[in-house]
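Visitor: here's my sequence, what's the structure:
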Amino acid sequence: MKINLDSPVIVFLTTVADFMILNILFILCCAPVITIGPAVSALYTITMREARHEGGYIFKPFFKAFKNNFKQAFLLPILYLIIG
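Guide: Model prediction:
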């Protein structure tokens, strides 16, 4: 029995697995509470990439987005914390 990798069931299961991995990465990056901002930014970046059907890997782009947006996404929640 051959499995067709382009079948709707396999595509759906692959997408579900990708989002599960993405959520685990998000939770791990939120473990130190101060990195919630960059983690949300990276999660949003990768989720939008998946919504545009640009698929591909999850780990490397997530950490690249986390690194690229760290400074900007780190300072805003700190500002909100001070104001709050």
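
Visitor: okay, CA-based contacts and neighbour counts for the rest of this
Guide: Will do.

Visitor: past the longest helix along the chain, which element shows up next along the chain?
Guide: Looking across the chain with DSSP state H, the single longest helix is helix 8-30. Counting by DSSP states H and E, the element after helix 8-30 in chain order, helix or strand, is helix 36-51.

Visitor: what is the longest helix of the chain packed up against?
Guide: helix 36-51, helix 59-68 (3 or more CA pairs under 8 Å, 6 or more residues apart in numbering; DSSP states H and E).

Visitor: before we compare anything, build this one as well:
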Amino acid sequence: MARQEISIESDFITLGQVLKNEGIIATGGQAKWFLSEEKVLVNQEQETRRGRKLYPGDQVTIPALDFDALMVADEA
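Guide: Got it, this is the predicted structure:
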């Protein structure tokens, strides 16, 4: 599983926003359902809250989708 980097333009981004921005879900409203159906790990711990704030250095992993991403600060 190749780790990708996701740039955060503000102080944080929510888990629901990451799922939508990466095309894992089509709408923000699907986040709650997706998190209840799939194993989503934030920093190696299972997470079910779509509003979970992610900061630079946080890692999101979805084993079923072979998805692994590291949050990084936007340098712009």
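
Visitor: now the TM-score, please.
Guide: For this chain pair, the superposition-based TM-score is 0.25 by TM-score structural alignment, normalised by the length of structure 2; 41 aligned residues with a CA RMSD of 4.5 Å.

Visitor: of the helices and strands packed on helix 8-30 of structure 1, which approaches residue 76 of structure 1 most closely?
Guide: Ranking the helices and strands packed on helix 8-30 of structure 1 by their distance to residue 76 of structure 1 (criterion: CA to CA) puts helix 36-51 first, at 7.6 Å.

Visitor: can you count the residues close to residue 37 of structure 2?
Guide: By the criterion of other CA atoms under 10 Å, residue 37 of structure 2 has 10 neighbours.

Visitor: can you pull the contacts of it?
Guide: By CA atoms under 8 Å, 6 or more residues apart in numbering, no residues touch residue 37 of structure 2.

Visitor: distance of residue 39 of structure 1 from residue 68 of structure 1?
Guide: Between residue 39 of structure 1 and residue 68 of structure 1 the computed distance is 11 Å (CA to CA, to the nearest Å).

Visitor: circling back to that earlier point, how far away from the center of its chain is the longest helix of structure 1?
Guide: Its chain's C-alpha centre and that of helix 8-30 of structure 1 lie 9 Å apart, by CA atoms, centre = their mean, to the nearest Å.

Visitor: give the buried residues for that helix.
Guide: Residues 18, 19, 22, 25, 26, 29, 30 are the ones in helix 8-30 of structure 1 that count as buried (16 or more other CA atoms under 10 Å).

Visitor: which ones are touching the nearest residue to the last one once chain neighbours are set aside?
Guide: Put plainly, it is residue 30 of structure 1. Spatial nearest neighbour of residue 30 of structure 1, chain neighbours left out: residue 36 (4.9 Å); criterion: CA to CA, 6 or more residues apart in numbering. Applying CA under 8 Å, 6+ apart to residue 36 of structure 1 gives the contacts 29, 30, 74.
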